[in-house]
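>>> sequence first, then the predicted structure:
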Amino acid sequence: MPLPFGLKLKRTRRYTVSSKSCLVTRIQLLNGEFVEFTLSVESTGQECLEAVAQRLELREITYFSLWYFNKQNQQRWIDLEKPLKKQLDKYGLEPTVYFGVVFYVSTVAQLQQEITRYQYYLQLKKDVLEGRIPCSIEQAIRLAGLAVQADFGDFDRYDSQEFLQKFVLFPIGWIQDERVLEEATQKVALLYQNYRGLPAPEAELLYMQEVEKMEGYGQESTPAKDSQGADILLGACLDGIFVKHKNGRPPLVFKWNEINNMTHNKSFFALELANKEESVQFQTEDMETSKYVCRMCLARHKFYKINNSMCLSGCFRPAAVVLTRPFMSPDNLYVNSQNGYYYHSQTSLDRSPLEYVGGSGRLRNGSTSSLTNPQHYMQPSPMSSNPSITGSDVVRTDYVPSQAGTSSLHFFRHCCPL
């Protein structure tokens, strides 16, 4: 088998790479784990995404993408059609790239594979804990109880309130009153005991079905000004493009089927509506922002129109959950750093060495959630669209990345290092 990018393999089975021709990309996954891939400097964002999808044995990659922090510390989705290195060099604040959900579905029941639903669960839990999806105390308690059951299962020593106090159960900084926090944690402990016997996939599904009904689900917004110069939040959601005024006025939503086209000119972003001759125009921070917002909204517009038509035609059918032992490979480096565990892959084609711990089915691979690793909390990720998704990729919900494995397995379940 020829080596990728013309690299030479020494007897040590490690690639000799030149910094001028290769890029070592560090990616944070939704569970907090770090992985590294050595790619060509000309490798596109799509190639990097496919490498991540292969590592996770994820087939339905249409819903996911990669993002980074730009030099203004804003979160931006990678343009998958362009070289990754050029984007990071020109716009990136740091070389780290983040994996996440880019397209949110109207119902998680349409997700076909368990590994897809698991990654969705991690994203939604992250969205809740980081405050992007607001919730009441009652909702937060229900979600926390389900999350504990999903992440820890039926472990007697986890029933106590003292144990739960060590972990992030509620949105960070959300409950300031210690007494209220203690009472809420006690309710979570009681609720958690009621979920005993509930399998992790079912707990995750119940969690997601609760979140998908909440305001803020699948939304991303950016500050802008309307045609009168008033400050607004302009963004995309499942239904269309929304405008939120800061003076308390009801949000305005332009439905996807009402929008003919979207354009940008300098710092202005415009919607061309089907029932109006004039376009609706908004002003963003600068030209780069308007270009990005337009690219994001066009991609989301395309995705949700196709996704909606497929849902109406009954193309999506819930799939049964399948649990099995993942494929093992000895060709990776397992690294323990001060920031946690991560894998260093010398190519985008190999697999991660997962080690089973005892007979519990848990894996010692650093795949920890925010509940299982309170010291290492992930940075927030945005919710937006994939700026370079194609129509053919949207339709293919069983899309298989090039060189990917043949199975889609959920093997990052109970991963708390003890």
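Thanks, I have it. Bear in mind the structure is a predicted one, so any value in this text is a computation, not a measurement.

>>> could you use CA atoms for every contact and neighbour count after this?
Noted.

>>> now the strands for the stretch 51-200 of the chain?
Residue ranges of the strands in the stretch 51-200 of the chain, as given by DSSP state E, counting those that start in this stretch, are 64-69, 75-77, 97-101.

>>> out of those strands, the one nearest residue 173 is which?
Residue 173 lies closest, by C-alpha to C-alpha, to one member of these: strand 75-77, at 21.1 Å.

>>> and here is the other one:
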Amino acid sequence: MRFFSRRQAKTQAKILNDDDNNNYPSNVKFAFNTKAHLIEKPQPYPPIKNGLVCTVVFLDGENVNFEVDRKALGKDLYDKVIIHTKLIESDYFGLQFTDTHNVEQWLDATKSIKKQRKTGPPYTFRFRVKFYTSDPRNLHEELTRYLFVLQLKDDIRTGKLDCPSGSDVELTALSMQAELGDYTSDEHSTKNVFECRFLPDYKHTEQFEQ
């Protein structure tokens, strides 16, 4: 998959407005970050007088700040996110946030952002898979499939999804092959298994790496 790379994910957030979206490069690159679920803290940004700055944490760990109107709906922010990613099959995805009761919620496209986020700024959202398909062949775009892999890997890594015994080895091997290419004893070792870890800490043992 051409979207996998060894580049570290960007943690320095930037602000995008409408003009930035129109000039965004067409050759968007995505990094495979094995610790994406740990990167959520937004970076400092200048105050916006007549707007809101919403920080979106992407599946590769990148933080991007988007400027929207103070009365903007959820759809307004999501549209900017889709333009930024150049994602075609956008119906599978959504923006998630944690409410004041520490419960994960999806940003409603038809409602005001400020009415849904009771605390802020900063207004932080996570770009995630919202709807899964029963048949992976329904995912026609390579970028969509790549984002699904990142989401599934993060869910397994954080324990949200359980990986049956036996499948864990196969999934880890496929993940490593996608990122590093075919195995060669001269270039690869058990260290690569640690770097591409797919499982929760309690399952990722030295025996598993062997």
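Nice, I can see it. Keep in mind the model is a prediction, meaning the values are calculated, not measured.

>>> one step back: of the strands of the stretch 51-200 of the first structure, which approaches residue 289 of the first structure most closely?
Once those are compared by C-alpha to C-alpha, strand 75-77 is nearest, at 9.8 Å.

>>> quick one: the closest one aligns where in the second structure?
Mapped onto the second structure using TM-score structural alignment, strand 75-77 of the first structure covers residues 104-106.

>>> same thing with stretch 134-152 of the first structure?
With TM-score structural alignment applied, stretch 134-152 of the first structure matches the range 162-180 in the second structure.

>>> neighbours of residue 84 of the second structure, how many?
Residue 84 of the second structure has 20 neighbours, counted by other C-alpha atoms under 10 Å.

>>> thought it was touching residue 19?
No. Using C-alpha atoms under 8 Å, residue 84 of the second structure is not in contact with residue 19; the gap is 11.3 Å.

>>> pull out the buried positions in the match of stretch 134-152 of the first structure.
Burial within stretch 162-180 of the second structure, assessed by neighbour count using 16 or more other C-alpha atoms under 10 Å, is assigned to 163, 168, 169, 172, 173, 175, 176, 179, 180.

>>> also stretch 81-98 of the first structure?
Neighbour-count burial for stretch 81-98 of the first structure, counted by 16+ other C-alpha under 10 Å, picks out 82, 83, 84, 85, 87, 88, 92, 93, 96, 97, 98.

>>> which residues touch the last one?
It stands for residue 98 of the first structure. By C-alpha atoms under 8 Å, 6 or more residues apart in numbering, the residues touching residue 98 of the first structure are 27, 28, 29, 30, 66, 67, 68, 381.

>>> counterpart of it over in the second structure?
By TM-score structural alignment, residue 98 of the first structure lines up with residue 126.

>>> for residue 43 of the first structure, same thing?
With TM-score structural alignment as the criterion, the equivalent of residue 43 of the first structure in the second structure is residue 72.

>>> quick check: chain neighbours aside, which residue is closest to residue 63 of the first structure?
Once flanking residues are discounted, residue 63 of the first structure sits nearest to residue 103: 4.9 Å by C-alpha to C-alpha, 6 or more residues apart in numbering.

>>> verify the stated contact: the one you found with residue 64.
Yes. Taking contacts as C-alpha under 8 Å, residue 103 of the first structure lies within contact range of residue 64: 6.7 Å.

>>> just give the number of residues close to residue 139 of the second structure.
15.

>>> okay, which residue is most central for the second structure?
Residue closest to the mean C-alpha point of the second structure, counted by C-alpha atoms, centre = their mean, is residue 59 at 1.0 Å.

>>> most widely separated two among the buried residues of stretch 81-98 of the first structure?
With C-alpha to C-alpha as the measure, no two of the buried residues of stretch 81-98 of the first structure lie farther apart than 82 and 93, at 17.9 Å.

>>> and the longest helix for the second structure?
As assigned by DSSP state H, the longest helix anywhere in the second structure is helix 142-157.

>>> list the buried residues in that helix.
143-148, 150-151, 153-157.

>>> cool, and stretch 194-208 of the second structure?
Here stretch 194-208 of the second structure shows 194, 196, 197, 198, 199, 200, 204 as buried, counting by 16+ other C-alpha under 10 Å.

>>> got those residues as CSV, with distance to residue 15 of the second structure columns?
Converted to CSV, these look like this (distance: C-alpha to C-alpha, whole Å):
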residue, distance to residue 15 of the second structure
194, 34
196, 30
197, 32
198, 32
199, 34
200, 33
204, 37
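
>>> enumerate every residue touching residue 161 of the second structure.
By C-alpha under 8 Å, 6+ apart, the contact set of residue 161 of the second structure is 152, 155.

>>> picking up where we left off before, nearest to residue 135 of the second structure among the buried residues of stretch 194-208 of the second structure?
Nearest to residue 135 of the second structure among those, with distances taken as C-alpha to C-alpha, is residue 198, at 22.1 Å.

>>> quick check: that closest one vs residue 183 of the second structure, distance?
Residue 198 of the second structure is 17 Å from residue 183 of the second structure, where distance means C-alpha to C-alpha, to the nearest Å.

>>> and what of residue 19 of the second structure?
Taking C-alpha to C-alpha, one finds residue 19 of the second structure at 44 Å from residue 183 of the second structure.

>>> more neighbours, those two?
Each of residue 19 of the second structure and residue 183 has its neighbours counted (other C-alpha under 10 Å); residue 183 has more, 12 against 8.

>>> what's the closest non-adjacent residue to the more buried one?
Spatially, and ignoring its direct neighbours in sequence, residue 183 of the second structure is nearest to residue 177 (7.2 Å; C-alpha to C-alpha, 6+ apart).

>>> just checking, the one you found touches residue 192?
No. Residue 177 of the second structure lies out of contact with residue 192 (C-alpha under 8 Å); the separation is 10.6 Å.

>>> how about the top helix by length along the first structure, which residues of the second structure does it hit?
Criterion DSSP H: the longest helix present in the first structure is helix 287-312. Alignment of helix 287-312 of the first structure against the second structure: no match, by TM-score structural alignment.

>>> so which elements touch that helix?
In terms of contacts (3 or more C-alpha pairs under 8 Å, 6 or more residues apart in numbering; DSSP states H and E), helix 287-312 of the first structure is packed against strand 259-265, strand 268-273, helix 391-395.

>>> which residue of the second structure lies farthest from its centroid?
Distance to centre of the second structure, C-alpha atoms, centre = their mean, peaks at residue 186 (32.3 Å).

>>> residue contacts, that one?
No residues are in contact with residue 186 of the second structure under the rule C-alpha under 8 Å, 6+ apart.

>>> three-state assignment of residue 67 of the second structure?
Using DSSP: H, G, I helix; E, B strand; the rest coil, the structure places residue 67 of the second structure in strand.

>>> what's the distance between it and residue 15 of the second structure?
As defined by C-alpha to C-alpha, residue 67 of the second structure lies at a distance of 7 Å from residue 15 of the second structure.
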